[in-house]
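Colleague: my questions concern the predicted model and sequence given below.
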Amino acid sequence: MASPFDPVKIGDIELKNRIAMAPMTRSRAYGPDHSPTELTAQYYAQRASAGVIVTESTQPNAIGQGYPNTPGLHNETQIAAWRRVTDAVHAQGGRIFAQLMHGGRVGHPSNTDERFTPVAPSPVRAAGQIFTASGMQDFPVPDELTPGQIHQTINEFTDSARNAIDAGFDGVELHGANGYLVHQFLSTNANLRTDEWGGSPHDRIRFAVELTTAVADAIGAARTAIRISPGAPLNDIEEDDYTEIYPLLIESLNPLGLAYLHIMETREPEFTATLRQAWNGVFMLNPATPGSRTGREELQLIEDERTDILSFGALFMANPDLPRRLEIGAPIQEADMSKSYGGDHTGYTDYPTLQS
């Protein structure tokens, strides 16, 4: 029986435990060109006791920025800034993957310096509103990506993945969940295309598969991972055939030999078990816990071998030394969610550890 505090290998690196820090947008990229700051380096270094840290969503190109003050990884300024973050984490003995996320239709012109209109598989506006510097605004109708622009986007993701390795990251996680661009291609309401990038499940997985393959070819499959959220309705996504499309996606990704598959669970655990059985590699799970946070009770999922690695979000926000607290049964601090996005060090780097 596996213990949450046993080592586990992802790709070519060994993690000191099976407790991962899940990606969490913090909207504090106040450096030049939306780059991380010294405070960002401190924040991640404080949490280096995680088996692996997955960073906040980081845009691979300027048009992919969805929210205010999120970091990029598509120019030299950003690479240098992220290098300070990875150096700080590695100095504390940690491992860190960059999560690359293109917002697709989940964005707004006022959230980008160039005032880009968001792009998506189809010109279908997401229902609802998005936070901007001037308050909540309706999602705009996105521009439909041309086939040429789709290939360009894959190339820009690939360049960003190379940038991540240049910046010292141990690998990259592609964000294929939560209603953003990759997820939009998988969906049945955001992707209404009739060419080879839409329609049947086989064609709707094409973008995810070609993107992941291109990144794995560029930086190595052992340093490439993907996150998915089967059937999740976030950001007005519908997936009428999720029980068909995700096994097909996993079947197509299995031959690549990726570092891990990360699932954000929003559907029944039985379907997660089906995907776990279908996946040939390391399995990371952010389990569904309606009405609560992923906590100590979910460690049983590792012991029962329902996952290899368990990812924690909000608890890592408030508990920089979360693995130690979980291991010895120490009190768990609650995060101040009013300080989740934007702001200064409060609610960011000022949560105490057991030793402080």
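Modeller: Right, received. Where do you want to start?
Colleague: could you use CA atoms for every contact and neighbour count after this?
Modeller: Noted.
Colleague: how close does Thr146 get to Thr213?
Modeller: Distance, Thr146 to Thr213, by C-alpha to C-alpha, to the nearest Å: 20 Å.
Colleague: of those two, who's got more company?
Modeller: A direct count of neighbours by other C-alpha atoms under 10 Å for Thr146 and Thr213 places Thr213 higher, at 21 against 13.
Colleague: so what's that one closest to, chain neighbours aside?
Modeller: Nearest non-adjacent residue to Thr213, counting by C-alpha to C-alpha, 6 or more residues apart in numbering: Leu256, 7.1 Å away.
Colleague: any idea how far Ile263 is from that neighbour?
Modeller: According to C-alpha to C-alpha, Leu256 and Ile263 sit 17 Å apart.
Colleague: so for the two, which sits in the more crowded spot?
Modeller: Each of Leu256 and Ile263 has its neighbours counted (other C-alpha under 10 Å); Ile263 has more, 24 against 17.
Colleague: gap between that one and Met284?
Modeller: 6 Å.
Colleague: now the closest residue in space to Gly343 that isn't next to it in sequence: which helix or strand?
Modeller: Once flanking residues are discounted, Gly343 sits nearest to Arg28: 6.9 Å by C-alpha to C-alpha, 6+ apart. If you go by DSSP states H and E, Arg28 is not part of any helix or strand.
Colleague: okay, now the one to match up with it:
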Amino acid sequence: MPTLFDPLRAGKLQLPNRIAMAPLTRNRAPDAIPTKLMATHYAQRASAGLLISEATAISQQGQGYSDVPGLYGSEQLEGWKRVTDAVHDAGGRIVTQLWHVGRISHELLQPGHHAPVAPSAITAKAKTYLIDPQTGKGRFVPTSAPRALLASELPEIVHSFVAAARNAVQGAGFDGIEIHAANGYLLDQFLKTGANHRGDDYGGSIANRARLLLEVTRAIADAIGGGRTGIRLSPVTPANDIVDADPQPLFEHVVRELAPLNLAYIHIIEGATGGPRQLPDRPFDYPALHSAYLMAGGQGAWMVNNGYDRASAMQAVASGYADIVAFGKPFISNPDLVRRLHDNLPLAPWDQDRFYGGGAEGYTDYPRSAMTHPAR
């Protein structure tokens, strides 16, 4: 019977344990360039079986928040190389999450201050985060109205994802990548009926709405290998004003189509991101989703995420429900989370006021536990 602390091979990734650090946007990359402070942050958490970087834009058009990193410029690659070197020197493994936010953006962040792009010209009832370059202070503001992407523009979106994946592995030294197809960002917007009202080959039917996600994933797997590619999905989260009329058949179709690609892992956000794993108004059968993937021949590791604690994570792995459990906020304030979970030590609380923007405080200054005995 496997345990949370046993090693696991996920595609080309050899993991010493089954604990992943989930992507955590922290808005500490001015001009979209990773910093030395970020290298320290990730290296501090290198005992995780797998580190998944904060969401990283594939292009300037893909940017949606101030001071989040990118993977489309040489200085960005150099900055990320410092991060991956620090993680590897600390004995860790790290993949980057590739991001295009779609409509969850603001004109001030877009090339030429143009409108953000989306599957359809539907404004999200959501907010983004802008930092005033003069004062350094951040604030949440409503997202801008988007314009609908032309079908002729979609090959360039695919190309940007592939270029970023190659940059990540060949230029920045990442061990692999995770495609962000969750939480109401661009690929999730194409998937779901609440954001996609298109009448062409990328809208309407399940197969059409899943088309862009699958084109991106197949192209990246061809470019860097399926064994270095993961993907993140969130079937029912309401994050960023996203909803689908019938998510069960939609996501079962998606995972069946992903199965032949021999991906390293499938990363599932269960329920509402940062909230409950089951939503009464959005029921979803997660074991059936996993079964659909396995029955289609999928062999990638199954990663689950959202509100797991030590007991539920251990049970998920021991029962075979999941291969990997991802933790988000606990990693913010517990750089030694793996040891704390293994030894059943108390977890330090996080400072939510310092999640976004700023410097070392609330980022790299959380201490490791000095305790040597389990909690009573």
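Modeller: That came through, no problem. As the structure is a prediction and not an experimental result, all values here were calculated from the model.
Colleague: which ones are touching Pro34 of structure 2?
Modeller: Taking C-alpha atoms under 8 Å, 6 or more residues apart in numbering, we find Pro34 of structure 2 in contact with Arg28, Pro69, Gln76, Gly79, Trp80, Val83.
Colleague: select from those residues the one having the most neighbours.
Modeller: Pro69 (30 neighbours).
Colleague: distance of the equivalent of Leu250 of structure 2 over in structure 1 relative to Ser187 of structure 1?
Modeller: For Leu250 of structure 2, the aligned residue in structure 1 is Ile245 (criterion: TM-score structural alignment). Distance of Ile245 of structure 1 to Ser187 of structure 1, given as C-alpha to C-alpha: 9 Å.
Colleague: give me the more crowded residue out of the two.
Modeller: Ser187 (30 against 22).
Colleague: excluding chain neighbours, give the residue nearest to the aligned partner of that one in structure 2 in space.
Modeller: Using TM-score structural alignment, the equivalent of Ser187 of structure 1 in structure 2 is Lys192. Sequence neighbours aside, Asp244 is the residue nearest to Lys192 of structure 2 in space, at 4.7 Å (criterion: C-alpha to C-alpha, 6+ apart).
Colleague: check Gly102 of structure 2 too.
Modeller: The spatially closest residue to Gly102 of structure 2, leaving aside those adjacent along the chain, is Leu186, at 4.2 Å (C-alpha to C-alpha, 6+ apart).
Colleague: which ones are touching that neighbour?
Modeller: His100, Val101, Gly102, Arg103, Ala118, Pro119.
Colleague: compare those and tell me which has the most neighbours.
Modeller: Most surrounded of the contacts of Leu186 of structure 2: other C-alpha under 10 Å gives Arg103, at 32 neighbours.
Colleague: for it, which three-state class applies?
Modeller: Look at Arg103 of structure 2: counting by DSSP: H, G, I helix; E, B strand; the rest coil, its state is coil.
Colleague: list the contacts of the aligned residue in structure 1 for it.
Modeller: Matched to structure 1 by TM-score structural alignment, Arg103 of structure 2 sits across from Arg105. Residues in contact with Arg105 of structure 1 (C-alpha under 8 Å, 6+ apart) are Pro118, Val119, Ala120, Arg125, Ala126, Phe139, Pro140, Val141, Pro142, Tyr180, Leu181.
Colleague: make it 7 Å
Modeller: Residues counted as contacts of Arg105 of structure 1 (C-alpha atoms under 7 Å, 6 or more residues apart in numbering) are Pro118, Val119, Ala120, Ala126, Pro142.
Colleague: surely the residue nearest to Lys192 of structure 2 and Gly194 touch.
Modeller: Yes - with contacts counted by C-alpha atoms under 7 Å, Asp244 of structure 2 reaches Gly194, the gap being 5.7 Å.
Colleague: thank you, goodbye.
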